[in-house]
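Trainee: Build the 3D model from these lines:
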Amino acid sequence: KGKSHQTSSPSTKAALSSPSGSSVPRGALGTIGRLMKLGRVRNIVVVAGAGISTASGIPDFRTPGTGLYANLAKYDIPYPEAIFNIDYFSDNPHPFFSLAKELYPGHHRPNYVHYFIRMLHQKGLLLRMYTQNIDGLEKLCGIPDDKLVEAHGSFATAACHLCYTPYPAEEAK
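Mentor: Below you'll find the predicted structure:
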């Protein structure tokens, strides 16, 4: 239909190279795949959140009806975010520990998104992965520590929030 057969569109080039952190336009993944095959993409930085683990059965936070925040009534907390509030935790740690036990790794497996990111690493294209997730699925699928930044920590480590004494993850479990 008169469309150009260019390797990439100007908007895709801008999104791929933009230092401002622009996201890739919808529908550009095919173009990115072609650019990868041509060897024109390298030093990929992945920034991930809860959405990549939903296909593994882990809820995101805000989806109405199914998100984590929508299902916290059983913990009798004043507002959904209180479960992660350090002041609330200091007064009442039980809701947090109950939720952490439910979410503890071992029940979920990495999905196609995690394995795609691992493939980027295996092909030497992954510069770094920043994740907000604490589920450990990135490590489980094989993203090495030197490529992974777990912005909110993970279940792999634990420490006292008052004195910062580290504890083995198994003991915290």
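
Trainee: For the rest of this, base every contact and every neighbour count on C-alpha atoms.
Mentor: Fine.

Trainee: what comes up buried for the host helix or strand of Ala100?
Mentor: Here Ala100 sits within helix 94-103, counting by DSSP states H and E. Applying a neighbour-count criterion of 16 or more other C-alpha atoms under 10 Å, the buried positions in helix 94-103 are 95-96, 103.

Trainee: Another sequence for comparison is provided below:
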Amino acid sequence: MSIRHSLLALLQDRPRYGYQLRTEFEDRTGSSWPLNIGQVYTTLDRLERDGLVQKDGGDGDGHIIYSITDAGRAEAQAWFQSPVGRANPPRNELAIKLALALTLPAVDVGGLIQAQRAVSMRALQEYTKSRREAAVHPRPADTARLLVLDSLIFQTEAEVRWLDLCEARLMQLAGPA
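Mentor: Prediction:
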């Protein structure tokens, strides 16, 4: 996830200070990816250094307001126009954990799969409940949240199916009972 580009995108609406950006990001993504406020301000400092945002002074309450520059608008637009690359897939901690577990004799791989499946199923239930609640009285801003929740639901469903496949392969390795 690109915090850099997300902040630029949010600043296209209007100038904001860091905490407002953090809140707006979490609201628009259904609070699926909480941002550390320190990360927001560090990113804003880098964006300012790179000429993509500028400080507009304070708001009178001690907050520094940031606005996007023309170069920042161009970068945000380029980000929206570019597909997300698939050349370097993100690291999947679960896949790495299972791959390593299979190579070590003292690890209960079946137990690991069962524990992860339970966590994934709980997450799937929570995402589905949140999606149902968000869909009851949809507002335009909720559409973004629904899209994020749909993505999380599909990813979690795929993870559960993958865990089922892993378990089936383990059973194949074990041979006839």
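
Trainee: Any idea what the TM-score comes out to?
Mentor: The TM-score (TM-score structural alignment, normalised by the length of structure 1) is 0.29; 96 aligned residues with a C-alpha RMSD of 5.7 Å.

Trainee: And the buried residues of helix 94-103 of structure 1, which is closest to Phe89 of structure 1?
Mentor: For Phe89 of structure 1, the closest of the buried residues of helix 94-103 of structure 1 turns out to be Phe96, at 7.0 Å, with distances computed as C-alpha to C-alpha.

Trainee: ok, that closest one touching Phe89?
Mentor: Yes. With the criterion set as C-alpha atoms under 8 Å, Phe96 of structure 1 and Phe89 qualify as a contacting pair; they are 7.0 Å apart.

Trainee: Buried residues, whichever strand or helix holds Ile32 of structure 1. List them.
Mentor: Using DSSP H and E, Ile32 of structure 1 falls within helix 29-37. Taking 16+ other C-alpha under 10 Å as the basis for neighbour counts, the residues of helix 29-37 of structure 1 that come out buried are 31-32.

Trainee: Roughly how far does Glu150 of structure 1 sit from Thr131 of structure 1?
Mentor: 5 Å (C-alpha to C-alpha, to the nearest Å).

Trainee: higher neighbour count, these two?
Mentor: Remark: of Glu150 of structure 1 and Thr131, Thr131 carries more neighbours, 21 against 17, as counted by other C-alpha atoms under 10 Å.

Trainee: ok, that one touching Val47?
Mentor: Yes. Counting by C-alpha under 8 Å, Thr131 of structure 1 touches Val47, with 5.8 Å between them.

Trainee: can you map out the helices along structure 2?
Mentor: For structure 2, the helices identified by DSSP state H occupy 3-11, 18-28, 37-49, 70-81, 93-102, 109-136, 140-174, in order along the chain.

Trainee: So which of those is nearest Asp56 of structure 2?
Mentor: Ranking the helices of structure 2 by distance to Asp56 of structure 2, with C-alpha to C-alpha as the measure, places helix 37-49 first at 11.2 Å.

Trainee: So which residues make contact with that closest one?
Mentor: Residues lying outside helix 37-49 of structure 2 but in contact with it, judged by C-alpha atoms under 8 Å, 6 or more residues apart in numbering, are 3-4, 7, 18-19, 21-22, 53-55.

Trainee: Run the angle between it and helix 18-28 for me.
Mentor: Relative orientation of helix 37-49 of structure 2 versus helix 18-28 (axes from the mean of the first three to the mean of the last three C-alpha atoms, to 10 degrees): 110 degrees.
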